[in-house]
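> below is the structure, and that's it, no one-letter string:
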């Protein structure tokens, strides 16, 4: 509640609206006695596990390349995980008979990370995400609220130790203290949840990230042990990996809807998509990327005031008037703390 009182949730008003119900399962779903938690790995099947973090960091050093968060490159996880939870509930019913239940996949005001950590899925890292010694943090969380008593799982011990890599690497310094995130500064929040203009002081820090940000997970030593998904659903779809910013900026709304069908990206809409890419193109222009100005000029008279303003800002980011952004650092990997 203190986190909400400080306004760190930004425009995510549902978090404040539901108040204590988020922390009290029986108030959110009357009759709930226990909560079953689950997780699902999401690294694409072709991920090179020996150096996948370095590969992703390297992408961030290419100013003209559009970076979409790893989790969003495949199918919308809500649909995949929801179907799996439904099947799990069916299997439980086959064993115990009909029972009251409701599944959640980041689809309601549920304290997912807290429930996961309390039930032994992992511990809360300093970036606030759930970490597991054998799988890192590259997994989705889901829950089934049930109306029957189940044995409690024991929470696991935290293993972050003195490591502060996630805090240090955050481009916008959104992790303001260990275990405390100011969502209003988080690139994932800014590119996905935030609907208005992106704060001017944060735009240069966003680099080429157009949907989400993985930096705090990429630097985490425990993600050396991240697992690949066994499902094709999370394989990166064509058009969302290794693409030029200018190419994605040229998408019409029809293109956007077609290429993001079944993707979590679709929820932000074409206007925000262009807003995000305009910022990235501005940063690319500052870094001397050829073609950035030409791409931006094509949207200078866009019907949306939001898009026009971000394009105007981006066009003003000339190399002679602003210094190039500092490339992501890939050296000096921290070691897991036991």
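Nice, thanks for sending it over. As the structure is a computational prediction, the values presented were derived from the model and not from experiment. Numbering: from 1, shown residues only.
> from now on I want contacts and neighbour counts done on CA atoms only, so please keep to that.
Fine.
> and residue 161, that one's in a strand?
No - according to DSSP: H, G, I helix; E, B strand; the rest coil, the state of residue 161 is coil, so it is not within a strand.
> for it, give its distance to residue 148.
Counting by Cα to Cα, to the nearest Å, the gap between residue 161 and residue 148 amounts to 37 Å.
> for residue 239, same thing?
Counting by Cα to Cα - residue 239 and residue 148 are separated by 45 Å.
> residue 259 now?
The span separating residue 259 from residue 148 equals 43 Å under the rule Cα to Cα.
> which of the two has more neighbours?
residue 259 (17 against 13; other Cα atoms under 10 Å).
> that one contacts residue 239, correct?
Yes - counting by Cα atoms under 8 Å, residue 259 sits close enough to residue 239 to count as a contact (7.4 Å).
> how close does residue 87 sit to residue 80?
As judged by Cα to Cα, residue 87 and residue 80 stand 11 Å apart.
> ok, those two, which is more surrounded?
Neighbour comparison, residue 87 and residue 80: the larger count goes to residue 80, with 15 against 12 (by other Cα under 10 Å).
> contact partners for the more buried one?
For residue 80, the set of contacting residues under the criterion of Cα atoms under 8 Å, 6 or more residues apart in numbering consists of residue 233.
> and here is the other one:
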């Protein structure tokens, strides 16, 4: 399929790292592709390691999930680690910084952002809208999106954590 980049994501040649991997079961005889073995990251590029806000990329290709915003906002069913939360004032579901700075993602095939109605919802909700989001609204807006996977309670936990961090940052600027 590709190789594991310095951002610890699978990078598909000509397409970048914005992919979901899936499986198709078939009885058809299919010809296998040749494996992609080598790391094709530009030798001097370390943008993903340098830009990670929580330093979760501890070495090229090595991710410490305990520090990763994406892990905490999607997978973590408990409390968000305070050290991670203090560095996150904008990501309520995942974090793509290591992918956004990757040169392989300059022109990926296909869509790499939520599209259509979900973009509209995300752009329209302000602070009050997020804080007053009901469970029914969550289902209406996000039922057929990856955000639904995290669940209403955890999404609201993420929203509140981001807002607290943003509020602290604003207070520090004003002080």
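Structure's in. What do you need? Source: prediction; values computed, not measured.
> so which bits of the top helix by length along structure 2 are buried?
Taking DSSP state H as the criterion, structure 2 has its longest helix at helix 152-174. Within helix 152-174 of structure 2, the residues that qualify as buried are 152, 154-156, 158-166, counting by 16 or more other Cα atoms under 10 Å.
> would you map the strands across structure 1?
When assigned using DSSP state E, the strands of structure 1 occupy the ranges 34-41, 67-68, 101-104, 123-124, 130-131, 139-146, 175-177, 180-181, 209-211.
> quick check: closest non-adjacent residue to the corresponding residue of structure 1 for residue 7 of structure 2.
Under the alignment by TM-score structural alignment, residue 7 of structure 2 pairs with residue 127 in structure 1. Distance criterion Cα to Cα, 6 or more residues apart in numbering; nearest residue to residue 127 of structure 1, sequence neighbours excluded, is residue 179 at 5.7 Å.
> what is the equivalent residue in structure 2 for that neighbour?
Residue correspondence to structure 2 (TM-score structural alignment): residue 179 of structure 1 is matched to residue 61.
> residue with max distance from the center of structure 2?
Relative to the average C-alpha location in structure 2, and by Cα atoms, centre = their mean, no residue lies farther out than residue 29, which sits at 35.5 Å.
> how far away is that one from residue 35 of structure 2?
18 Å.
> give me the stretch of structure 2 that stretch 207-225 of structure 1 matches.
With TM-score structural alignment applied, stretch 207-225 of structure 1 matches the range 89-107 in structure 2.
> tell me the centre residue of structure 1?
When structure 1 is reduced to its mean C-alpha position, the nearest residue by Cα atoms, centre = their mean turns out to be residue 212, at 4.8 Å.
> report the separation between the residue lying closest to that one once chain neighbours are set aside and residue 293 of structure 1.
Setting aside the residues directly before and after it, residue 212 of structure 1 is nearest to residue 188 in space (Cα to Cα, 6+ apart), at 3.8 Å. Remark: distance between residue 188 of structure 1 and residue 293 of structure 1 (Cα to Cα) = 25 Å.
> the two - which one has more neighbours?
For residue 188 of structure 1 versus residue 293, neighbours defined as other Cα under 10 Å are more numerous around residue 293 (22 against 19).
> show the contacting residues for the more buried one.
Residue 293 of structure 1 makes contact with 281, 285, 315 under the criterion Cα under 8 Å, 6+ apart.
> how about a cut-off of 7 Å?
Taking Cα atoms under 7 Å, 6 or more residues apart in numbering as the contact definition, residue 293 of structure 1 lies against 285, 315.
> so how far is residue 309 of structure 1 from it?
In this structure, residue 293 of structure 1 and residue 309 of structure 1 are 15 Å apart, going by Cα to Cα.
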